[in-house]
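K.L.:
Any chance you can model this:
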Amino acid sequence: MEKDSAISALGALAQGTRLDVFRLLVRHEPDGLAAGEIARQLDVPQNTMSAHLGILARAGLVRSDRHSRSVIYRADLAGLRALMLFLVNDCCAGSAELCAPLVAELAPCC
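P.N.:
Below is the predicted model of the structure:
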């Protein structure tokens, strides 16, 4: 991941509603949620939600698929992975033992 892409992703997540959307979509992987359902669950107007989803998509954090009349949104886990790796790429100056607690904390979820 390039620095500008990381800045875009972090900027997209630096807003409360978008962070809530992303976390909601991560919880609903791999099925995703329809845009209207995301708006309903987070109590956000649909047109506002559309703008938030567009920002997250342009930042590489969500992807969408059209199914009939619905657009299903999913967290882009590859984008999340790239962002996380960018952030920890130089972790602890290459001393793996110093990063072990971070890796251990992340491992149980998956």
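K.L.:
use CA for all of it now, contacts and neighbours both
P.N.:
Will do.
K.L.:
what about Arg63, helix or strand, and which?
P.N.:
Per DSSP states H and E, Arg63 falls inside strand 62-67.
K.L.:
Run through who's touching that strand.
P.N.:
Strand 62-67 is touched from outside by 22, 53, 56-57, 71-76, 79, with contacts defined as CA atoms under 8 Å, 6 or more residues apart in numbering.
K.L.:
can you give me the helices for the chain?
P.N.:
Ranges of helices in the chain, per DSSP state H, are 3-13, 16-27, 35-42, 46-58, 77-88, 96-106.
K.L.:
one more to put side by side:
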Amino acid sequence: MAELGHPHRLQIFQLLVKAGEGGLAVGEIQKQVGIPKSTLAHHIAQLVATGLMTQERQGRIQRCRIAPERARALVTFFVNDCCEGLPGIEGLFD
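P.N.:
Predicted structure coming up:
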């Protein structure tokens, strides 16, 4: 959870969730987040180290994808531990 506490890492995570299974190329992430490549590489490395995302080289392109099971576990943790009992939440992740 600490890794998602940084605004850029949270933004990267959100972009990848929205991108779905296809993920995004690092260049596309950089364009949308608007930070230098070296800074982006640091944030991506942090997210990969936590298991929230993966990276795969496709020729000259580094493609980033969300790790769906890990992301689902994180969201489920938030809902179950933080939002339990809120109207409309029950059964959302069953």
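K.L.:
List the residues that contact the counterpart of Leu19 of structure 1 in structure 2.
P.N.:
Superposed on structure 2 with TM-score structural alignment, Leu19 of structure 1 falls opposite Leu10. Residues near Leu10 of structure 2 by CA under 8 Å, 6+ apart: 3-4.
K.L.:
what about Leu10 of structure 2, distance to Leu92 of structure 2?
P.N.:
22 Å (CA to CA, to the nearest Å).
K.L.:
What of Leu15 of structure 2?
P.N.:
22 Å.
K.L.:
Kindly report the same for Thr39 of structure 2.
P.N.:
Distance from Thr39 of structure 2 to Leu92 of structure 2, by CA to CA: 35 Å.
K.L.:
cool, and Phe77 of structure 2?
P.N.:
Distance from Phe77 of structure 2 to Leu92 of structure 2, counting by CA to CA: 12 Å.
K.L.:
what's the matching range in structure 2 for the strand holding Arg63 of structure 1?
P.N.:
Under TM-score structural alignment, the match for strand 62-67 of structure 1 is residues 53-58.
K.L.:
Could you check which of Leu15 and Leu92 of structure 2 has the larger neighbour count?
P.N.:
Leu15 (19 against 8; other CA atoms under 10 Å).
K.L.:
Look up the closest residue to that one, ignoring the ones flanking it.
P.N.:
Of all residues not flanking Leu15 of structure 2 in the chain, Ile29 sits nearest, at 7.6 Å (CA to CA, 6 or more residues apart in numbering).
K.L.:
cool, Gln46 of structure 1 as well?
P.N.:
Distances taken as CA to CA, 6+ apart put Ala39 closest to Gln46 of structure 1, at 5.6 Å, once the chain neighbours are dropped.
K.L.:
so how many other residues sit close to the equivalent of Glu29 of structure 1 over in structure 2?
P.N.:
Alignment note: Glu29 of structure 1 maps to Gly20 in structure 2; criterion TM-score structural alignment. Gly20 of structure 2: 12 surrounding residues under other CA under 10 Å.
K.L.:
For Gly20 of structure 2, give its distance to Gly91 of structure 2.
P.N.:
22 Å.
K.L.:
Alright, I will stop here.
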